[in-house]
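Novice: attaching a predicted model along with its sequence, questions to come.
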Amino acid sequence: MEEQKTITSLQNPLVKKVLQLQEKSRIRKKLGLFIIEGQKELELALKRGIELETVLICEDLRDSALQIEKVSHQLIIISKLIYEKLAYRKTTEGIIAIAKVKTHALENLKFQRNNPLVLVAEAPEKPGNIGALLRTADAANLDAVLIANPKSDIYNPNIIRSSVGCVFTQQIGLGSTEEIISFLKDKKLKIYCAALSASDNYINIDYTQATAIVVGTESTGLSDTWLENADKNIIIPMQGEIDSMNVSVSAAILIFEAKRQRGF
């Protein structure tokens, strides 16, 4: 490990770099780097093989339980003033890391089961919804989460934060709608699309075979391409006056029905 350094100035180039990586997707893509904040998130990232470039630690707030020196090429001590400037939250144990992005190509996905259960989300935009979908996927131990026509950078700090680090625990594949449909058909997964019209009650579907549950945005739903390629369109019956729920809530209902049928 390189000699330990200390930063006390807000004008330090590394401080400015961290702020840019937090705020600008363009910079994250250009540099192939992103920010991880918090001990729990960092531990999950390391467990899944995320490579760190630099770790910034505020000694006044640090939890000594995480022996980060063993996994970083560069460890830098920062003042509490700098930490408060950089941190999204006050309860992240004084640790912020610069990490290297991983590729999320569909061809890199590996299924360990013969009947994988996969969640597909088309064009999700809100980081909070994406984070909630990833948390649900982790809770259900899904085989993969696929994002079609992504509108948000998966390494957006708001997604990492709202997923509580589950962005690192899941196999994530990114691609166009057409690419993901082709991938699912090649892997012989049944495609069940959440839709409002021409749909079967979700409880009447057999999810015990290799299955992809597909959800769209709350505002526009799924594109016609998905509905035309679905094995079945499925619906969660509503008893009130509105015709849709939050996408992460809908996905959770469908996923855990599938898990129930599989005996969890």
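Specialist: Yes, it's here.

Novice: C-alpha from now on. contacts and neighbour counts both.
Specialist: Fine.

Novice: for this structure, which segments count as strands?
Specialist: Under the criterion DSSP state E, strands of the chain are mapped to 5-7, 33-37, 52-57, 75-78, 95-100, 117-122, 144-148, 172-175, 190-194, 200-201, 211-215, 232-235.

Novice: between those strands, which one is nearest to residue 66?
Specialist: Distance to residue 66, taken as Cα to Cα, is lowest for strand 95-100 among the strands of the chain, at 9.6 Å.

Novice: and the angle for that closest one with strand 52-57?
Specialist: Strand 95-100 runs at 170 degrees relative to strand 52-57, counting by axes from the mean of the first three to the mean of the last three Cα atoms, to 10 degrees.

Novice: for residue 259, which of the strands of the chain is the nearest?
Specialist: Closest approach to residue 259 among the strands of the chain is made by strand 117-122 (8.8 Å; Cα to Cα).

Novice: list the contacts of the closest one.
Specialist: 137, 142-150, 177, 210-217, 222, 251, 255 (Cα atoms under 8 Å, 6 or more residues apart in numbering).

Novice: got another, please set it beside the one above:
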Amino acid sequence: MKEITSIHNSYIKELQKLQDKSRERKKIGRFIIEGKREISLAIKGNYEFDTILFVEEIISEKEILALFNENVNRIVISKEVYQKLAYRDSTEGILAVTKAKDFSLENIKFKNKNPLILIAESVEKPGNIGALLRTADAANLDAVFIADPKSDLYNSNIIRSSVGCVFTNEIALGTSAEIINFLQKNNINIFAATLQNSNEYHKENYTEATAIVVGTEATGLTEQWRDAATQNINIPMQGQIDSMNVSVSAAIILFEAKRQRNF
């Protein structure tokens, strides 16, 4: 089994680029997963792995083989190399070089006849995207669509903040126009979370095929989504502010939809 102990190794330098640059991840079609829990969720999500790098003093080869079959390519690395590549401060001693998935709308397969979908338009902050993906996993949604994406979903911040739920959700990326066309073609009702011309969210029926659409906290949803909506909806505020964190808003509406569907 190969062993790498130097941070100046050419392969390690390539992996650093992969970790740091979205452009590199897109060009090569690979990304790095850090941590046992996240890797386990990627396995459940049917991701394919190129190489597993691990620190023997932290995690044994036996533990690696408990996660993967013995045919997986394995490289022992030093703690120094691991610290150079690892994103988090916590040390689990395992990294996986993983093949990216194609997030095209054409690849979406719904589990249910009346799917429940979350759509996030132009959400920039990785922490918010991660929280939305955690909410989607908790609600066992049929899919998450990212409209006009501003971040690479394989950004380490998103993987970390989603606690691996980027691997457990059915995800598609596209322009707002493409996603609206997809929803209309598939007879999916669109409920856009916005203050303009809206009804209180709990007064609507979400038992049919439904897409809940949320936007950025700064500017909200664009006119394109407000016009395409079957109904605009709002969460009535009882304090001094007129909005909440996007992931909190999405959770409130989604779990009302789940309640109506008897979970």
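Specialist: In hand now; what should we look at? Since the structure is predicted, the reported quantities are computational estimates derived from the model, not experimental observations.

Novice: need the strands of structure 1 in CSV (columns: distance to residue 24 of structure 1 and mean neighbour count).
Specialist: Shown next, in CSV, are the strands of structure 1 (distance: least, Cα to Cα, whole Å; neighbours: other Cα atoms under 10 Å):
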stretch, distance to residue 24 of structure 1, mean neighbour count
strand 5-7, 23, 13
strand 33-37, 10, 24
strand 52-57, 18, 22
strand 75-78, 22, 20
strand 95-100, 14, 22
strand 117-122, 23, 25
strand 144-148, 20, 24
strand 172-175, 19, 20
strand 190-194, 33, 26
strand 200-201, 42, 15
strand 211-215, 27, 24
strand 232-235, 37, 22
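
Novice: how about TSV for these, with distance to residue 46 of structure 1 added?
Specialist: As requested, these are exported to TSV (distance: least, Cα to Cα, whole Å):
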stretch	distance to residue 46 of structure 1
strand 5-7	22
strand 33-37	11
strand 52-57	8
strand 75-78	15
strand 95-100	10
strand 117-122	24
strand 144-148	19
strand 172-175	16
strand 190-194	33
strand 200-201	41
strand 211-215	28
strand 232-235	38
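
Novice: those: which one's closest to residue 164 of structure 1?
Specialist: Of the strands of structure 1, nearest to residue 164 of structure 1 by Cα to Cα is strand 33-37, at 10.2 Å.

Novice: what's the closest one packed up against?
Specialist: Judged by 3 or more Cα pairs under 8 Å, 6 or more residues apart in numbering; DSSP states H and E, strand 33-37 of structure 1 is in contact with helix 13-23, strand 95-100, helix 157-162.

Novice: quick revisit: looking at the strands of structure 1, which is nearest to residue 260 of structure 1?
Specialist: Residue 260 of structure 1 sits nearest to strand 117-122 of all the strands of structure 1, at 12.3 Å, using Cα to Cα.

Novice: how far off centre is the closest one?
Specialist: 12 Å (Cα atoms, centre = their mean, to the nearest Å).

Novice: same question for stretch 139-153 of structure 1.
Specialist: 6 Å.

Novice: repeat that for stretch 145-158 of structure 2.
Specialist: 7 Å.

Novice: residue 58 of structure 2 against residue 82, yeah?
Specialist: No - under the criterion of Cα atoms under 8 Å, residue 58 of structure 2 is not in contact with residue 82, lying 10.7 Å apart.

Novice: joint contacts of those two?
Specialist: Contacts common to residue 58 of structure 2 and residue 82, judged by Cα under 8 Å, 6+ apart, are residue 93.

Novice: of the two, who's got more company?
Specialist: Set residue 58 of structure 2 next to residue 82 and count neighbours by other Cα atoms under 10 Å: residue 82 wins out with 23 against 11.

Novice: distance of that one relative to residue 95 of structure 2?
Specialist: Distance, residue 82 of structure 2 to residue 95 of structure 2, using Cα to Cα, to the nearest Å: 8 Å.

Novice: cool, residue 205 of structure 2 as well?
Specialist: Where residue 95 of structure 2 is concerned, residue 205 of structure 2 sits at a distance of 44 Å (Cα to Cα).

Novice: got it, and residue 211 of structure 2?
Specialist: Residue 211 of structure 2 is 35 Å from residue 95 of structure 2, by Cα to Cα.

Novice: do the same with residue 141 of structure 2
Specialist: 28 Å.

Novice: so who does the residue most central in space within structure 2 touch?
Specialist: The C-alpha lying nearest the average C-alpha coordinate of structure 2 belongs to residue 166 (Cα atoms, centre = their mean; 3.1 Å). Shown in contact with residue 166 of structure 2 (Cα under 8 Å, 6+ apart): 130, 133-134, 153, 158-159.

Novice: which of those residues sit farthest apart?
Specialist: Every pair of those checked by Cα to Cα; the farthest is 134 and 153, at 13.4 Å.

Novice: follow-up on the earlier one: common neighbours of residue 82 and residue 95 of structure 2, please.
Specialist: Residues within reach of residue 82 of structure 2 and of residue 95 at once, by Cα under 8 Å, 6+ apart, are residue 54.
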